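Participant: just need the structure, nothing else, for what follows:
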Amino acid sequence: MTEVPSNIEDLKRKSNNKTNWRDRLDSVNELKGYDCRQSRAIIKVLALHDPVYKVMEAAFSAAQAFGLTKKGKPLYLRKKKTGNLDEGIDKILVRIRDSFKGQFSVQDFKEKFKVMYPKTYDTYEGEMGDTFEKWIENSLLSLPRRA
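Facilitator: You can find the predicted model right below:
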């Protein structure tokens, strides 16, 4: 369809929500049905810059279907990042661990992580998928000891 979706403002808001990759993926899946200027712009930004590869991949395939280009050249899907997705993740994890007074569970840690660093949490949770909790457990074991 070449018309503008009636809920375009809601879709813009969802696509800009950096704390929920599922919202961004939903907005891409809905926007790819509309071939208008606004949906093309949103899809292009997500295809080039989204931190979660699943969202970037979906936006990239929608961008290819629309024939979008960047400065006259076709868009390319970058490689999936390996290793640490955030340069300072070890410091972030240490700060979260040190914010607890005594013992804590992995679930408590996840909740605190989500509250203190929502963008980083969303990126790792989206990239890791089912292995996210196991990654947290392994990361906690490998962090430097408290002073």
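
Participant: only C-alpha atoms from now on, for both contacts and neighbour counts.
Facilitator: Will do.

Participant: you'd agree I43 is up against A63?
Facilitator: Yes. Counting by Cα atoms under 8 Å, I43 does reach A63; the two are 6.3 Å apart.

Participant: please name the residues that touch the spatially most central residue of the chain.
Facilitator: Residue closest to the average C-alpha location in the chain (Cα atoms, centre = their mean): V52, at 3.5 Å. Contacts for V52 (Cα atoms under 8 Å, 6 or more residues apart in numbering) come out as W21, T123, Y124, G126, E127.

Participant: could you do K112 as well?
Facilitator: Taking Cα under 8 Å, 6+ apart as the criterion, K112 is in contact with I96.

Participant: that one sits in which helix or strand?
Facilitator: helix 106-116 (DSSP states H and E).

Participant: quick one, helices of this protein?
Facilitator: 8-15, 21-31, 37-49, 53-66, 89-98, 106-116, 118-128, 132-142 (DSSP state H).

Participant: now show me the structure for the sequence below, then we'll compare the two:
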Amino acid sequence: MDNQEVLTDVPSNYEELKSSANRNANWRERLNAVEELGNWKNQKSIDILLHRLNTDAVHQVREAAYHKLRAFGEDVQMPERRKGELMKDVSKVLLRIKKSLPRDHKYEDFKDKLKKMRIDIYDTYEGDKGDEFDSWLEQTWSSLLRR
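Facilitator: Predicted coordinates:
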């Protein structure tokens, strides 16, 4: 589809896009859904884009929703990058995961267990931190206190 062309009806895969836009443990899927919904100017798409703009934990998804809404002529503000914890009690969860591993575990063990146990946290921070994710996670891991 031409980038300039905006369709006003509802896409045939709307329900699938709606589900993808709300998939908590996959920021890439949410981003793709936002990009696709941004080609369909209708109230249903606008509502989903507004929800992603206002609630998504990953800045890249919020920013894409902002740009699509602006292209529709909506009066929205550029989202600010959130500071601190993006999800409730992340520090506690990370500490719990670290404590569940043997005392002499390696960073990769911690990273793997986080990904298996809490893909929602892993995915959200990976999406938000981008290329800085590994260094952020390793620094966070090393700073977590042991008993």
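
Participant: neighbour-wise, which of the contacts of V52 of the first structure leads?
Facilitator: Within the contacts of V52 of the first structure, W21 tops the neighbour count with 25 neighbours, counted by other Cα atoms under 10 Å.

Participant: most distant residue from the middle of the first structure?
Facilitator: The first structure, Cα atoms, centre = their mean, max distance from centroid: A147 (33.1 Å).

Participant: isn't H49 of the first structure up against M56?
Facilitator: Yes. Using Cα under 8 Å, H49 of the first structure is in contact with M56, at 7.3 Å.

Participant: can you pull the contacts of A57 of the second structure?
Facilitator: L86, M87, T124, D128.

Participant: the residue nearest to the last one when sequence neighbours are not counted and S12 of the second structure, how far apart?
Facilitator: Distances taken as Cα to Cα, 6 or more residues apart in numbering put V58 closest to D128 of the second structure, at 4.8 Å, once the chain neighbours are dropped. In this structure, V58 of the second structure and S12 of the second structure are separated by 27 Å, where distance is defined by Cα to Cα, to the nearest Å.

Participant: for M87 of the second structure, same thing?
Facilitator: From M87 of the second structure over to S12 of the second structure (counting by Cα to Cα), the distance is 33 Å.

Participant: more crowded one of those two?
Facilitator: For M87 of the second structure versus S12, neighbours defined as other Cα under 10 Å are more numerous around M87 (12 against 8).

Participant: contact partners for that one?
Facilitator: A57, I121.

Participant: what is the equivalent residue in the first structure for it?
Facilitator: In the first structure, M87 of the second structure lines up with D86, judged by TM-score structural alignment.

Participant: likewise for Y14 of the second structure?
Facilitator: Y14 of the second structure maps onto I8 in the first structure, by TM-score structural alignment.

Participant: what about its match, how many neighbours?
Facilitator: I8 of the first structure, neighbours per other Cα under 10 Å, totals 15.

Participant: contact partners for it?
Facilitator: So I8 of the first structure contacts Q38 (Cα under 8 Å, 6+ apart).

Participant: how close does it get to A58 of the first structure?
Facilitator: 18 Å.

Participant: conserved subset of the contacts of A57 of the second structure in the first structure?
Facilitator: Contacts from the contacts of A57 of the second structure that recur in the first structure, judged by both residues aligned by TM-score structural alignment, their matches' Cα atoms under 8 Å, are T124.

Participant: got the contacts of V52 of the first structure as a markdown table, with distance to K112 of the first structure columns?
Facilitator: Shown next, in a markdown table, are the contacts of V52 of the first structure (distance: Cα to Cα, whole Å):
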| residue | distance to K112 of the first structure |
| --- | --- |
| W21 | 18 |
| T123 | 15 |
| Y124 | 14 |
| G126 | 17 |
| E127 | 19 |
